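Visitor: Predicted model, plus sequence, below.
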Amino acid sequence: MSFYSTKHWAGSIFFAVLLLHVPAASGLTIYRIGGESFPPPDLDTPYEFVQIGWSEIDAAEHGRENLIQLDPDAIRPQFLSSDINLTPLIQERGGEVLTFVWNGWRSHTESDELMFDGDLATAFLGDGRFAVHWPYIKAVTFDLGAPLFLDRIRFFPRDKYLTDRFVQQFRIGINDGDPLKDGTREVNLGAAGFYFDFDIVYDAAENTQSVIDLKFPYQPIRYVLFYSKENTTGIWEIAELEIYGNGFAPFASYVSNVIDLGAPASLGSLRWAGQQDEGATLALSTRSGLDYDPNTYWRYTFRGGERTRFDAKGRPLNLASYNKLALGAQAGITHDTAGWTFWSTAQDFAAGEGAIAGAGPRQYVQVRADFTSEQRASGRLDWMELAVSIPPVAQQAIAEIMPAVVPPGAAAAFTYKVKASVASDDLGFDRLAIDTPARVQRVDGVRLSGQPVAFELLHSDDTGFVLAVPRVDAQRTQEVLEVDFHASVFQFGTVFTGRIFNSQHPAEVPQALAWGDADGVPSSERLRVDLTRLGTGPLGALSVDPGVFSPNGDGINDVVEIGCDVLNLSGMSSVVCWVYDVSGRRLGLVDASRLGSGRYVGVWDGRDASGSLLPPGLYVVGLRVETDQGTTQRQAVVSLVY
């Protein structure tokens, strides 16, 4: 089954059959990022293949990486070895070392550098010169450039002064770099509006050790504070102050260059391969645009607080011209909301594929990978593949659904409306796929421009259905296609996404429908459906069918089907179904699984936990769901007879 042929559901018999009848020419293109030693996909249809290396990212093309180890066949977060001292590497890793002086935090001095220059023969002297004027302490902040898992901090005097120049009083502080916590930490240090605050992890008032070697707590740390006063007797010195990391970078990211598809294209699916360790996350997202630059650039005009998107000659700012502005003239970069989608929500990494963000044809695409790691648990991304096709199905295709509010779990009558703007060189469509939260009960009719037309239900399952409809091409552009169907909704804010495609071009990707005013009448203008009732709990009424069953093997009412609507779950939750006798004694487990919102269906064959048939009588079926809000249960009585 090729990954680009449908909504990203696998196993659709309908689409598998279509792929057996592929025309000689295809507008399908597959872009692969990474996985350079892997062969191109083995598909049953012609396609163009474009290979992009992980290392080809370029800031001038809006690509970037942070704390990523780049290999031809994979990317992963950088791993910090506990035997590598980070302080000499801070600046090349994007950090800096700051020292506290009378007017606040400033870049470190040449004398400060003696404590992290890697030369054991040189040393920073704590001989009191720093205390001649306020502040009467020596404080240095090591900005590591990003939060890291740290192993330990180590500092010491030169060998010949080990016994008499050790630091007698010191504090070690840490800050994870989270701005939301600023002002809440234990110690606040700064001046002239430039402050750092730290949690103090070590506070030594009477140290007698020459070599200080202290472990950091297990948490991401970006800033490390060294703070000391003059010794009570003699002077102190530091030959080297060393900071060692340990483990994967807790937060790492990769953003591809903007990929120019050459022309507006229908966006298909994103596929990927890799590994996600337990305790770590790998979040993949996409965005797409109508122009090359996903950003809007602003310049100060120096007329009050006025900003403009144009340079002094009236030309629109871009990345290159913005970077040439004086720092005082740079007024910020914002997202181009007119030309680009926002980053999509993170894909389910275990699924291996998902949709590319963007309703309607887009010429430019960008992908992103965000890694969140523990010290010894991380992720690896081998490759990502994007499937697109040119020409698109339509220049634009919008849809809406009515009604916008229905009772939870009940079979509701819906009308789904689609309007497509089809140009002469677009593919047009004769297939419509609509996603539903459960199997559609029935499709009642289809209309084109208000007139009933023939249709065929080609495929239906628990995720949606596919219809064959009359062909809509440039001759029928802007005509409204309406589909009446019955379905149930189990979660507030359920979105009925959809796609259109052309059965004569099955290798090309379907085009996603954008929400909008499809019929020209102000109504729902959206694809989201809400529920009439909230706060009723995650479980509806429990049903048993039949209420009386006889598991005697005659093929008639041998099992009982247990059904219940599972409502408004924010994710997957534990659902367990048990059988009890009327005294409440547990007899057997019917089912235990993890489910999202939808229709739960379980089957009981009249047997207990040992597999033995139970005697005739009344039994209680109990369903229990565990959520963040607690436990909810429903029960029903069933009669077993022979």
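Guide: All right, it came through fine.

Visitor: can we go C-alpha only for contacts and neighbour counts from here?
Guide: Fine.

Visitor: Can you get me a residue count around the residue lying closest to Arg271 once chain neighbours are set aside?
Guide: Ranked by Cα to Cα, 6 or more residues apart in numbering and with sequence neighbours excluded, the top spatial neighbour of Arg271 is Glu353, at 4.2 Å. The number of residues packed near Glu353 is 22, by other Cα atoms under 10 Å.

Visitor: ok, so what distance separates Glu353 from Ala413?
Guide: Distance from Glu353 to Ala413, counting by Cα to Cα, to the nearest Å: 32 Å.

Visitor: coming back round to it: my guess is the residue nearest to Arg271 contacts Gly274, does it?
Guide: No - between Glu353 and Gly274 there is no contact under Cα atoms under 8 Å: 11.7 Å.

Visitor: one more structure, for comparison:
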Amino acid sequence: MRNSILVRRAHSNGKHMTYVRISLWLVASWISMAEADIVLWQLGGSGLEWAEHDSVAILIDETTTPGAIQPIYIQPNRSVFSYLTNWGSWTPRELGYVDGERPRVSGNLRLVDGDSTSYLAPSSGGSPDGRTFTFDLAVPVPIFSFGFYTPSQGYRSDGKSLREDVVPAYELYIAAHNPNEWQQIADVQENFRPVVQHQFPRQYVRFARYIRRLSRSLEAAQIEALQISSQAIFAKGQAHRGTIGDFELFGEGVPLRAVYKTRIFDLGQKVNFGRFSWSATPLRMVDGEPVEAPDAPVSIQVEARTGIDPKPDIYYEFTDMGTRIPVSQQRYQDALKNPSGAVNTDDGQGGTLTLTTRPKPGIRAGIEYDQDNWTFWSVPTFESGQTLGLRSGSHLQLKILLNSEEFDAFVRLDSLWIEISPTLATSVIGEVARSDDPQPLRGVAEVEIGEMAEFVYDVKAEVAASDAGFDALRIRTGGPPAFKHLEMGIPLRQVEASEVVESADGLTIRLPERLNAGRNELIRVVFAAEVFDFAWTFDGQVLDSQSQSLPQPVQSGDAGDDLATSTLRVLASTSQAEKIRDLRLSTAVVTPNDDGVNDLLEIEYALLGLPRTVATRLNIHALDGRKVAILAAGSQKSGLQHIRWDGRDDSGALLPTGLYLLGLEVEGEAEVIKRLIPVGLAY
């Protein structure tokens, strides 16, 4: 179902951040408050149109399939440059430039416009040797040819046709990801061709570079004969040889990633966000036609950020006193000037005086991200149906990457939808501290990694009459918690929770009374938990158990005078270097007799201080050192982890009875971390 009450777009001649105020495009109508409060906001399919709401679209095809987006499939007979728009200079001057979201060129844009009649006129003075043009496609694209050609018309000042004014010598380079890691594909010391194309095996290319060199037969020989510098020989006014009409890159297939970023949506009111889901189809190009390919190595990557106003950045101008005041983006970009650098001038006494521009009105004072009103981009999700841990907000922006690991495989994103519902409270603020150190000197709780510690978790809510309120609190602990007690009220008093649920990675407390506009009370939860990361955030949510509304995140802040952290984050440290701790087995002997007793071996352990998820596997060794089975546990992160083993080898056959060594391996940043433990097998 599609409902539209008001659609309004705000434009500023393409110069400023564009945001869109929209009504909710509903896949499911609002249902009565007693039944459900969740609505689906949709982009694509029957919802908002992709093409009308993008702020960045790098090699995104928005037209082939109505209602869907997919990577552009590069055709081998069309220059890749022609698929890209909104080119910028190599050193971007525009506000808000993000690497990989805009193609760039170090040189004139006429060199990539695909027009053989336009060209960069030959210059004179100084040596052309080393003159460089560099191109950034923004994303890696499958390329097999790089070249250039002379203009199709026009004449040099000496009467020679530009068509025949070939570049005497040059070098060509390509790079897949890093503009400092070049691969040379051509070193031509004598060129007589007006059309140059150098082919190479198809490979991902993001950066391409041309360097002008001196011809050995003409330019270099002339310099050597005259025994003068190249700067002098080319400083006599004649135009350099070699005119380039256009550069060309040819390839075939889809980019390694295609980038789509939305404008900023104004949702009309502050809402809570739930799961992000999408409908997508993996495809592979076969004989020029897209064919569904469930095994295609493709993925969708989604990030989001939320805010409570239209602008994520704050723009500043200097005052007469040298302080800063916020100004509009339009004034910052159109009316203010950059601070000038130091200027050396005569001091009137035979010396030099260095002057700098004094901060004053009319001078830009910098740009800052509005952390108070906007979240940073979320951790990417690659799986549909996941939550992104977004803070409540009235404004939303999405960034979507369509990834492919194969030249001819790609994914079509048919639609994307997000669960949203009204906020339960106007604001929910929380902070956490150790119970034995409620006001730490450094302003943050500090614990020993992997050791049980007791925490105090304070929450203060502001609930308006129009808010539904809440009656439960959930805290993400990362490991099994131990609930101690609950306090509520002003002043705080210990109360009995209606229900407490301790899970493997969190704690849910149902409050004895509902908090609404008439009961804005302080909530305190005391619990014990282990911290397995060097920095851990005890994310919290308040819930309404009487409805289907989405939970509302607890935001870090000052919840009261008793605690002095104003954050939900804690820091952990350790004097031990071990990454694997508390390796335990459910039994010393596995007996896979299908009798329900010790048929499976449960292996439990704690991973500590890992900066990211890592590959983990269990190797089973015989006592003579032979590896008889490998059990991949996939990617795991810091915290309590589990692996099961049924006494079988890789083929599924039961291993002979006896004693075996279990080798747990975790791929660390610099080395593979290993732990061994014996186990018996009998049946």
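Guide: Structure received. Since we're looking at a predicted model, the values are computed, not measured.

Visitor: so how far does the helix or strand hosting Leu458 of structure 1 sit from its counterpart in structure 2?
Guide: Under the criterion of DSSP states H and E, Leu458 of structure 1 resides in strand 456-461. In the superposition against structure 2, strand 456-461 of structure 1 averages 4.8 Å from its aligned positions (mean Cα distance after the TM-score superposition for structure 1).

Visitor: Now do the buried residues in that strand.
Guide: Within strand 456-461 of structure 1, the residues scored as buried using 16 or more other Cα atoms under 10 Å are Ser460.

Visitor: Can you name every helix or strand that whichever helix or strand comes after it contacts?
Guide: Sequence order places strand 464-472 as the next helix or strand after strand 456-461 of structure 1, per DSSP H and E. Helices and strands touching strand 464-472 of structure 1, by 3 or more Cα pairs under 8 Å, 6 or more residues apart in numbering; DSSP states H and E, are strand 429-435, strand 456-461.

Visitor: post-alignment, the helix or strand harbouring Leu401 of structure 2 versus structure 1, mean distance?
Guide: Following DSSP H and E, one finds Leu401 of structure 2 within strand 393-404. With both structures laid over each other, strand 393-404 of structure 2 and its partner residues in structure 1 are 3.2 Å apart on average (mean Cα distance after the TM-score superposition for structure 1).

Visitor: And for that strand, what's in contact with it?
Guide: Strand 393-404 of structure 2 is contacted from outside by 70-71, 254-272, 297-310, 410-411, using Cα atoms under 8 Å, 6 or more residues apart in numbering.

Visitor: show me what contacts the nearest residue to Leu144 of structure 1 once chain neighbours are set aside?
Guide: Nearest non-adjacent residue to Leu144 of structure 1, counting by Cα to Cα, 6+ apart: Gly95, 4.8 Å away. The neighbours of Gly95 of structure 1, taking Cα under 8 Å, 6+ apart as the test, are 142-146.

Visitor: try 6 Å this time
Guide: Contacts for Gly95 of structure 1 (Cα atoms under 6 Å, 6 or more residues apart in numbering) come out as 143-145.

Visitor: Among those, which ones are in helices?
Guide: In helices, defined here by DSSP state H, there are no members of the contacts of Gly95 of structure 1.

Visitor: Okay, and which of these map to strands?
Guide: If you go by DSSP state E, the contacts of Gly95 of structure 1 have 143-145 in strands.

Visitor: before we move on, back to that, centre of the chain versus the strand holding Leu401 of structure 2, how much separation?
Guide: Computed by Cα atoms, centre = their mean, to the nearest Å, the chain-centroid distance of strand 393-404 of structure 2 equals 9 Å.

Visitor: Confirm for me that Pro384 of structure 2 is in contact with Ser277.
Guide: Careful, residue 384 of structure 2 is Ser and not Pro. Yes - between Ser384 of structure 2 and Ser277 a contact is recorded at 4.5 Å, counting by Cα atoms under 6 Å.

Visitor: returning to that earlier point: what subset of the ones in strands among the contacts of Gly95 of structure 1 is buried?
Guide: Among these, those classed as buried by 16+ other Cα under 10 Å are 143-145.

Visitor: I'd like these written out as TSV, with distance to Ala518 of structure 1 added.
Guide: Shown next, in TSV, are those (distance: Cα to Cα, whole Å):
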residue	distance to Ala518 of structure 1
Asp143	54
Leu144	53
Gly145	49
